[in-house]
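Chemist: need coordinates for the following:
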Amino acid sequence: RKNAAADFFMGIVLRDSHMVVDAIIDMGAITNQSNMKSFEREVDTLIAEYLTMPMNKVKLDELLRKIFQIVYSSHIKVPHEFALVAKALGMLQGLVEKLAPEINFLMIAEPIAKKLIYRSFSLENAGDHFKKSLLAYYHLFSELPATLRNILRKAAGESLNVKFELTDMNMLQRRLERVFNRISFSVMLLAISIIIAGDLISFGLSAGKSAEMHAFNIAILKTGLVLAVIIVLGLIVSMFRSRR
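Modeler: Predicted coordinates:
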């Protein structure tokens, strides 16, 4: 996390949104990856706003405050190191403004950030990173045979359990139920509409016939209309419930 905190400092000073976001991710601040894209877009918009400003007009404490607002609005857990670096940068700017108001803190911090970037690409740092990566791969490959042997033994003894879980399955099931309910209501409404249309045609053809036939057609027409109103009301209620 030490390197991530340094990257965060360099990203703030150099106004590099990708470096800021990557540093926060490396600190383990973003646990839900679904928030990462929206968080990166908001930080990129904020940094782009400050890129158009002259260096001597940029206020570091104001930039940090806005980044913190984006962090909290995105429901991202702030690591201790991230808060310490941000607080230290804000305090340094306040100290510089009191001692020398004509000097902008970012103009002093920019050469330091560039030196940190050059140091991160130095041969010594690259060699240390290569050694750490090589050691990590060595431990990984040394543990691989034992892990594979354990999996094969469980598979041979029929004790290997594979968990398969679908996320948001309940939500998908509820949505499917709503869709099928609406389809069934629509089919019923269509059937009643067909019956009413047939009854209207029969009513027109039997207009001059017996009174019993006339009363029977009127009764069927009223029943169909009542059923149609009930189904329409059911559809409306179902739509309002699905929006909740």
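Chemist: drop to CA atoms for contacts and neighbour counts, all remaining ones
Modeler: Noted.
Chemist: ok, the residue nearest the centre of the chain to residue 77 distance?
Modeler: Nearest to the mean C-alpha position of the chain, counting by Cα atoms, centre = their mean, stands residue 34 at 2.9 Å. Going from residue 34 to residue 77 by Cα to Cα, to the nearest Å gives 14 Å.
Chemist: how about residue 211?
Modeler: Here residue 211 is placed at a distance of 79 Å from residue 77 (Cα to Cα).
Chemist: same check on residue 3?
Modeler: In terms of Cα to Cα, residue 3 sits 19 Å off from residue 77.
Chemist: quick check: buried residues in whichever helix in the chain runs longest?
Modeler: Using DSSP state H, we find that the single longest helix of the chain is helix 169-205. The neighbour-count check on helix 169-205 (16 or more other Cα atoms under 10 Å) flags 178, 182, 185, 189, 192, 193, 195, 196, 199, 200, 203 as buried.
Chemist: before we go on, could you also do this sequence so I can check it against the first one:
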Amino acid sequence: MRRPARYEHLRHLRRYREIATILARHGLNVVVEQVGLARWPGVRGRLSGTKRPEEEARARGRNLGVHLRLALEELGPTFVKLGQVLSTRPDLLPPDVLRELSRLQDRVPPFPYELVAAQIEGELGRPVERLFARFDPEPLAAASIGQVHAAELPGGQPVVVKVQRPGVRRTIEADLDILMGLADLAERYSPLADVYPFREIAGEIAATLRAELDFVREARNAERLRRLAKGNPAVYIPRVYWEYTTPRVLTLERLEGKKLSEDVAASLSPAQARRMAQALVMAVLEPMFTEGVFHADPHPGNVMVLEDGRIGLLDFGVVGHLDAPTRRRLTGLVIALLRGDTDGLVRSVVALAGVPPDVDRRRLRRDLEILRDRYYDVPLAEIDLADVIPHFFEVLRRHRVRVPAELGLVGKTLLTLQGVTSRLDPGLSILDLARPLGRRLLRRYLSPREASRRLLDRWEDYGEPLLDLPVQLHRLLLEARAGRPLFKVEVVERDELHQGLSRLVNRLAFSVLLLSFTIMMAALVVAGALLGRSEPVLRFPFIEIGVAVLAVATSALLWAIARSGRL
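Modeler: Now for the predicted structure:
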């Protein structure tokens, strides 16, 4: 027998108290209250004496995003990863908070080489010294999920080996259990539960974190992006060595060069910087729009300038995926934005996002129109996506339009790309660099094949119900033949209904009378124009008499209706 939800939460009471204490220490006691943690024993007392987050922020000269970032760092590696995932959700958080969360660093001390060797032997079945010709015991980098070591295969190929931290899966699963518990509390007690589906959001975050624990998935991402990059000679993706790869060990070709985070941009000429920036932009955006897969974390630490001048990409743990209908709708949104088509923009937003039924679409259209006008006459080279994207998502957030997680990841990726291109050359714009891709996308979007595909996308919404219509009509006919009522009408206020029907009938009678005389007059005028006055029947002054009769009849009808007060 499953224990009640409240007793399930008691298992994590100590951790709940710790979370509440850390949040309150950073002036985020309102978050504790909103989530519902303040209801638990021993938590309410920890909130007393703490300041509101706005007051705390003013006292320390920090904004709310800084407080949240510091609190997540103190809560531990899983919550740091949680913050990094939240930094890709502009539909949930305001821009200043997103900027702070994007600065979260996954800094943890490396684990000992003995554990590295044991993990590799347990996964690959042989000791490290028999698997590799050389293996550096000192890691190149360490993070909460794993760490990376330089090595060399028996054939002399230089590689990097990513080894998962022992026990990290158990730790993350325990913290995800707590996260789902917090989401459950928020669903039950938070007034924001009507706006945000907390359990659904927590489930999406949990799925993202679990995916990062599977190194085989990361290897498949790298291999797919490598295949797609073969058409781009300026970009290189490292090879996967599958015989040295398992769900907890990943072995990739080691690239030789310098990371952009090492500030190599200063040594590049303007032409080299532009060429590299364009290669990077195309390496991310082209597969995004054509194949629906893209490197979603192209920050300077994951971008290398190779010794032969090419761009190399690293770390494939965060890779975005878009299905075909989403890609077509996203393309439609971009084209509508560039064309200044507000109606198309609204349609694309509605098709892409979860628009609540009570959203005022007229106001949404107006706000999107204001955003469009802000950039309409600005040349592409001068449009800063770091300004456009936050404003766009701010409009959606204000109207409670919930964007799918993958689209939030697209927005975060574009912002990261803009930052990297600005590092190479502050005058570069992604939209300007992606102009050739935009022209190809526009031609394809307007092609008959794509038009037919968009029609097929609508089939599920409109085609299937249309095919089901004969079945529904047949069912109604059977109901009617059996003598059962097809509709149930309940009259609440008969007098009001009678008056309303009287007004409707009077207006209908007036409209029919007016329409009849108008048609008759129009026919006589046309006949007169075509035949002239030579026809005997047309010599009679029908039009003049008709107008007079119409005026008298209309006046009489209006007077009668006015007396009844039912117009």
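Chemist: put one on top of the other, what's the TM-score?
Modeler: Once superposed, chain against chain, the TM-score is 0.55 (TM-score structural alignment, normalised by the length of the first structure); 166 aligned residues with a Cα RMSD of 3.3 Å.
Chemist: hmm, back to that, please work out which residues of the second structure line up with the following helix or strand past the longest helix of the first structure.
Modeler: Counting by DSSP states H and E, the next helix or strand C-terminal to helix 169-205 of the first structure is helix 211-242. The counterpart of helix 211-242 of the first structure in the second structure, using TM-score structural alignment, is absent.
Chemist: between helix 211-242 of the first structure and helix 169-205, how many degrees?
Modeler: For helix 211-242 of the first structure against helix 169-205, the angle by axes from the mean of the first three to the mean of the last three Cα atoms, to 10 degrees is 160 degrees.
Chemist: and helix 211-242 of the first structure, how far out from the chain middle?
Modeler: Taking Cα atoms, centre = their mean, to the nearest Å, one finds helix 211-242 of the first structure lying 45 Å from the centre of the chain it belongs to.
Chemist: which elements pack onto that helix?
Modeler: On a contact count with 3 or more Cα pairs under 8 Å, 6 or more residues apart in numbering; DSSP states H and E, helix 211-242 of the first structure meets helix 169-205.
Chemist: and residue 294 of the second structure, what element?
Modeler: Per DSSP H and E: strand 293-295 holds residue 294 of the second structure.
Chemist: what stretch of the first structure lies opposite the helix or strand just after that strand in the alignment?
Modeler: Downstream of strand 293-295 of the second structure, the first helix or strand assigned by DSSP H and E is strand 303-306. With TM-score structural alignment applied, strand 303-306 of the second structure matches no range in the first structure.
Chemist: farthest pair within the buried residues of helix 169-205 of the first structure?
Modeler: 178 and 203 (36.8 Å; Cα to Cα).
Chemist: which element is residue 129 of the first structure on?
Modeler: Assigned by DSSP H and E, residue 129 of the first structure falls within helix 123-156.
Chemist: how far off centre is that helix?
Modeler: 32 Å.
Chemist: cool, and stretch 176-193 of the first structure?
Modeler: Using Cα atoms, centre = their mean, the offset of stretch 176-193 of the first structure from its chain centre is 33 Å.
Chemist: which bit of the second structure covers that stretch?
Modeler: Going by TM-score structural alignment: stretch 176-193 of the first structure matches no residues.
Chemist: for the residue mapped onto residue 24 of the first structure from the second structure, helix, strand, or coil?
Modeler: Alignment note (TM-score structural alignment): residue 24 of the first structure maps to residue 349 of the second structure. Under DSSP: H, G, I helix; E, B strand; the rest coil, residue 349 of the second structure falls in the helix class.
Chemist: and residue 349 of the second structure, how many residues sit next to it?
Modeler: 21 (other Cα atoms under 10 Å).
Chemist: residue 25 of the first structure too?
Modeler: Residue 25 of the first structure: 15 neighbours (other Cα under 10 Å).
Chemist: check which helix or strand residue 175 of the second structure maps to.
Modeler: Counting by DSSP H and E, residue 175 of the second structure is part of helix 168-189.
Chemist: please tell me how far residue 117 of the first structure sits from residue 123 of the first structure.
Modeler: 13 Å.
Chemist: in terms of neighbours, single out the busier of those two.
Modeler: residue 117 (14 against 10).
Chemist: what lines up with that one in the second structure?
Modeler: The alignment partner of residue 117 of the first structure in the second structure, by TM-score structural alignment, is residue 442.
Chemist: next: residue 87 of the first structure.
Modeler: Counting by TM-score structural alignment, residue 87 of the first structure lines up with residue 412 in the second structure.
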